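Q: dropping a prediction and its sequence here:
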Amino acid sequence: MALIMSNKPLVSTIIIFLNPEPFLQETIESVFAQTYDNWELLLVDDGSTDGSTEIALQYARKYPEKVRYLEHEGHQNLGMSATRNLGIRHAKGEYIAFLDADDIWLPNTLTEQVVLLNAHPEAAMVYGPIQWWYSWTGNPEDQQRDRVEKVRVQTDTLINPPNLFLLLLQRRISIAGMLVRRQIVEDVGGFEGTFRGLYEDHIFCSKICLHAPVFPVSNCWYKYRQHPNNCCSIAEKTGKEYVTRLFYLNWVGQYLSEHKIKDIKVWCVFIKELLLASNPTVYSWSSKSMYLKWKIKQRLLSILKTFSKFSELRSLILSINGK
């Protein structure tokens, strides 16, 4: 480990933000708490109107050698993709990490991720499962709700394209809290500016997984804060997720054509997903089916937690739908 860590490349950590005042300081402090010390932090403002701009400026003034504040001209709100790309353009690191402004890293995140990318030079990206973080509220009813999602792929090995792309396309996996080589970020063109929010990270990861090997692990490094004002919660309530899903699939079709992707399996999966999404009723039921399976399983596990004699039944429940 010591030999591997003799190579300590600069990691550019990019946090984009739009009015996350209640959470931003805790997010930034989770970067300062890293056991890996060769990092820079780019705080990229997407036109915030709350106190988060001043929080970011205070860190940039206090730690000018580590932290930089960026914003669009005229303090405009240009959306998530354009804001991440602004951070990428100003990043100096060999590796790039992304952290959402209301989430946090565990202290060993960058140390472990850098070790893995150093050890696997052919890997474009490393990622692990995220923790769905409810207990941050301090409410008693939320203390048992935290869960680490399943990776759902073989871990600690290189996954060659297009395998992870196919799973992303089918919404079987999610990728967050990743560490990416700067070169691949530039090769795939960064984030797609037409996606202002929602699916912008999905598209970014889709491009990487379609073109380069990725190294998934079982380590959890990322705590994904659950609250009603995060973009995914709002999208589900407003129905925006369905519209953006269609937009994403249309983008995929165009991207596959433009890049002359001829893999038959890729096209078959794409057509299947497009047909499902083209029918709102079918799409709604397929989405609800996945959600209901998870809710039922979580409820049963909650009931059984206090009954150790039911361990065999608990194991059976865990095996439902791939654990």
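A: That came through fine.

Q: contacts, neighbours, all on C-alpha from now
A: OK.

Q: and Ala97, how many neighbours?
A: As a burial measure, Ala97 scores 23 neighbours (other C-alpha atoms under 10 Å).

Q: tell me which helix or strand it sits in.
A: strand 95-98 (DSSP states H and E).

Q: who's in contact with that strand?
A: 9-15, 88, 177-182 (C-alpha atoms under 8 Å, 6 or more residues apart in numbering).

Q: for Lys223, give its distance to Asp37.
A: 20 Å (C-alpha to C-alpha, to the nearest Å).

Q: mind giving me the ChimeraX select for the contacts of strand 95-98, buried ones only?
A: Remark: buried members of those, expressed as a ChimeraX selection using 16 or more other C-alpha atoms under 10 Å:
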select :10,11,12,13,14,15,88,177,178,179,180,181,182
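
Q: take the contacts of strand 95-98 and keep only those in strands.
A: 11-15, 179-181 (DSSP state E).

Q: show me where the stretch 151-300 of the chain has helices.
A: Secondary structure of the stretch 151-300 of the chain (DSSP state H, counting those that start in this stretch): helices at 163-169, 182-187, 200-211, 231-238, 240-258, 264-278, 280-304.

Q: could you dump those helices into TSV with distance to Trp105 added?
A: Listed next are those as TSV, based on distance: least, C-alpha to C-alpha, whole Å:
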stretch	distance to Trp105
helix 163-169	23
helix 182-187	20
helix 200-211	18
helix 231-238	19
helix 240-258	26
helix 264-278	33
helix 280-304	25
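
Q: so for Leu116, which of the ones you listed sits nearest?
A: Nearest of the helices of the stretch 151-300 of the chain to Leu116, taken as C-alpha to C-alpha: helix 182-187 at 15.2 Å.

Q: the strand holding Ala97: what's the following helix or strand?
A: Next along from strand 95-98, by DSSP H and E: strand 104-105.

Q: ok now the helix or strand following that next one, how far from the chain's centre?
A: For strand 104-105, the succeeding helix or strand toward the C-terminus, using DSSP H and E, is helix 109-119. Remark: helix 109-119 is offset 17 Å from the chain centroid, using C-alpha atoms, centre = their mean, to the nearest Å.

Q: identify each buried residue in helix 109-119, please.
A: For helix 109-119, by 16+ other C-alpha under 10 Å, it's 109-117.

Q: and those residues, which is closest to Val269?
A: Nearest member of the buried residues of helix 109-119 to Val269, counting by C-alpha to C-alpha, is Leu117, at 29.8 Å.

Q: my guess is that closest one meets Thr111, correct?
A: No - if you go by C-alpha atoms under 8 Å, Leu117 and Thr111 don't touch, sitting 10.3 Å apart.

Q: if we can go back for a sec, looking at Lys223 and Asp37, which is more packed in?
A: A direct count of neighbours by other C-alpha under 10 Å for Lys223 and Asp37 places Lys223 higher, at 24 against 15.

Q: next, the one to line up against it:
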Amino acid sequence: MSLRPRLLSPLRYKASSTPYWTSVTPKRVRSEWSDDEKPLVFVIIPHFNMGEYRHRTIDSVLASTYSKIEIIVVDDCSTDRHSQSVLDSIGKSSSRVDIHIVRCLANIGLSAARNFGIRKARVKYILTIDVEDMVINDFVEVGVNALEKNTNILS
């Protein structure tokens, strides 16, 4: 028996050029409630000088299969003009979802901006996502269904 270590060959892996979630067909989740009975979910999105990503993030939330969503975009004193114009256009846009723009008086940082938005939301369920995040269209509905069915995890 030889005690020499075996040489390992390098792992060969070629990454795909498209994200995996673009090829996944989401399953339709059946909700047990009518639209009036559904709990409201606030989506908190802190923002600082990342206007080029904002529309993609908000569009992924707007594509949600869950209908009772409101979005709070917390502007952490963005300084670039592009971010400010994107926020202004979002505030004026009309959609099925209410979008609130909350502006901080000073740059307080990502965590504090997120917490500032959370304090503005007085609801049972809050989802926080960052500017570069996207959610699949049944993400909120699956989450709310799971939390409503398993009330013991909310304690």
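A: Cool, got the structure. Just so it is clear, the structure is predicted and the values come from calculations on it, not from any experiment.

Q: which one of the ones in strands among the contacts of strand 95-98 of the first structure sits closest to Leu3 of the first structure?
A: Proximity of these to Leu3 of the first structure (C-alpha to C-alpha) peaks at Val11, which lies at 18.6 Å.

Q: I'd say that closest one and Leu42 touch.
A: No - with contacts counted by C-alpha under 8 Å, Val11 of the first structure stays clear of Leu42, the gap being 10.6 Å.

Q: Gln34 of the first structure versus the residue opposite Phe42 of the second structure in the first structure once aligned, what's the distance?
A: By TM-score structural alignment, Phe42 of the second structure lines up with Ser12 in the first structure. Note on Ser12 of the first structure: its distance to Gln34 of the first structure, by C-alpha to C-alpha, is 13 Å.

Q: circling back to that earlier point, wait, what's in contact with the match of Phe42 of the second structure?
A: With contact set as C-alpha under 8 Å, 6+ apart, Ser12 of the first structure has these partners: 39-42, 91-97.

Q: among those residues, name the buried ones.
A: 39-42, 91-93, 95-97.

Q: rebuild those residues as CSV, extending it with distance to Ser284 of the first structure.
A: Formatted as CSV, these follow (distance: C-alpha to C-alpha, whole Å):
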residue, distance to Ser284 of the first structure
Trp39, 43
Glu40, 42
Leu41, 40
Leu42, 38
Ala91, 40
Lys92, 43
Gly93, 42
Tyr95, 38
Ile96, 36
Ala97, 33
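
Q: what is the equivalent residue in the second structure for Tyr36 of the first structure?
A: Using TM-score structural alignment as the criterion, Tyr36 of the first structure maps onto Tyr66 of the second structure.

Q: pick out the residue nearest the middle of the second structure.
A: The centroid of the second structure falls nearest to Ile129 when counting by C-alpha atoms, centre = their mean (3.6 Å).

Q: wait, that one touches Ile44, no?
A: Yes - using C-alpha under 8 Å, Ile129 of the second structure is in contact with Ile44, at 6.3 Å.

Q: tell me if I'm right that Ser64 of the second structure and Val142 touch.
A: No - Ser64 of the second structure lies out of contact with Val142 (C-alpha under 8 Å); the separation is 10.5 Å.

Q: any chance you could map the helices in the second structure?
A: For the second structure, the helices defined by DSSP state H cover 51-62, 81-92, 110-120, 139-149.

Q: now the angle between helix 51-62 and the last one, please.
A: For helix 139-149 of the second structure and helix 51-62, the angle between their directions (axes from the mean of the first three to the mean of the last three C-alpha atoms, to 10 degrees) works out to 50 degrees.

Q: against the first structure, where does helix 139-149 of the second structure fall?
A: Under TM-score structural alignment, the match for helix 139-149 of the second structure is residues 109-119.

Q: compared with the second structure, how much does that stretch deviate?
A: Compared with the second structure after fitting, stretch 109-119 of the first structure has a mean deviation of 0.6 Å; criterion: mean C-alpha distance after the TM-score superposition for the first structure.

Q: ok, and what's touching that stretch?
A: 1, 4-5, 7-9, 34-36, 123-127, 179, 221-222.

Q: go on, stretch 54-64 of the first structure?
A: 21, 24-25, 43, 66-69.

Q: list the buried residues for it?
A: 56-57, 59-60.

Q: can you put those in CSV and add distance to Asn163 of the first structure?
A: Output for those, formatted as CSV (distance: C-alpha to C-alpha, whole Å):
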residue, distance to Asn163 of the first structure
Ala56, 39
Leu57, 42
Tyr59, 41
Ala60, 41
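
Q: farthest-separated two in the contacts of stretch 54-64 of the first structure?
A: Glu21 and Lys66, at 20.8 Å, using C-alpha to C-alpha across the contacts of stretch 54-64 of the first structure.

Q: those two - which one has more neighbours?
A: Glu21 (20 against 17).

Q: give the equivalent position in the second structure for the more buried one.
A: In the second structure, Glu21 of the first structure lands on Gly51 (TM-score structural alignment).

Q: separation between the closest residue to that match other than its chain neighbours and Val41 of the second structure?
A: The shortest distance from Gly51 of the second structure to any non-neighbouring residue, by C-alpha to C-alpha, 6 or more residues apart in numbering, is to Ser83 (4.0 Å). Note on Ser83 of the second structure: its distance to Val41 of the second structure, by C-alpha to C-alpha, is 25 Å.

Q: if I line the two up, what does Ser206 of the first structure land on in the second structure?
A: Using TM-score structural alignment, Ser206 of the first structure has no partner in the second structure.

Q: how many residues are close by the residue nearest to Ser206 of the first structure when sequence neighbours are not counted?
A: Distances taken as C-alpha to C-alpha, 6+ apart place Phe165 nearest to Ser206 of the first structure, at 5.4 Å, with adjacent residues excluded. Each residue near Phe165 of the first structure was counted by other C-alpha under 10 Å, and the total is 22.

Q: now for Phe165 of the first structure: which residues touch it?
A: 205-207, 209-210.
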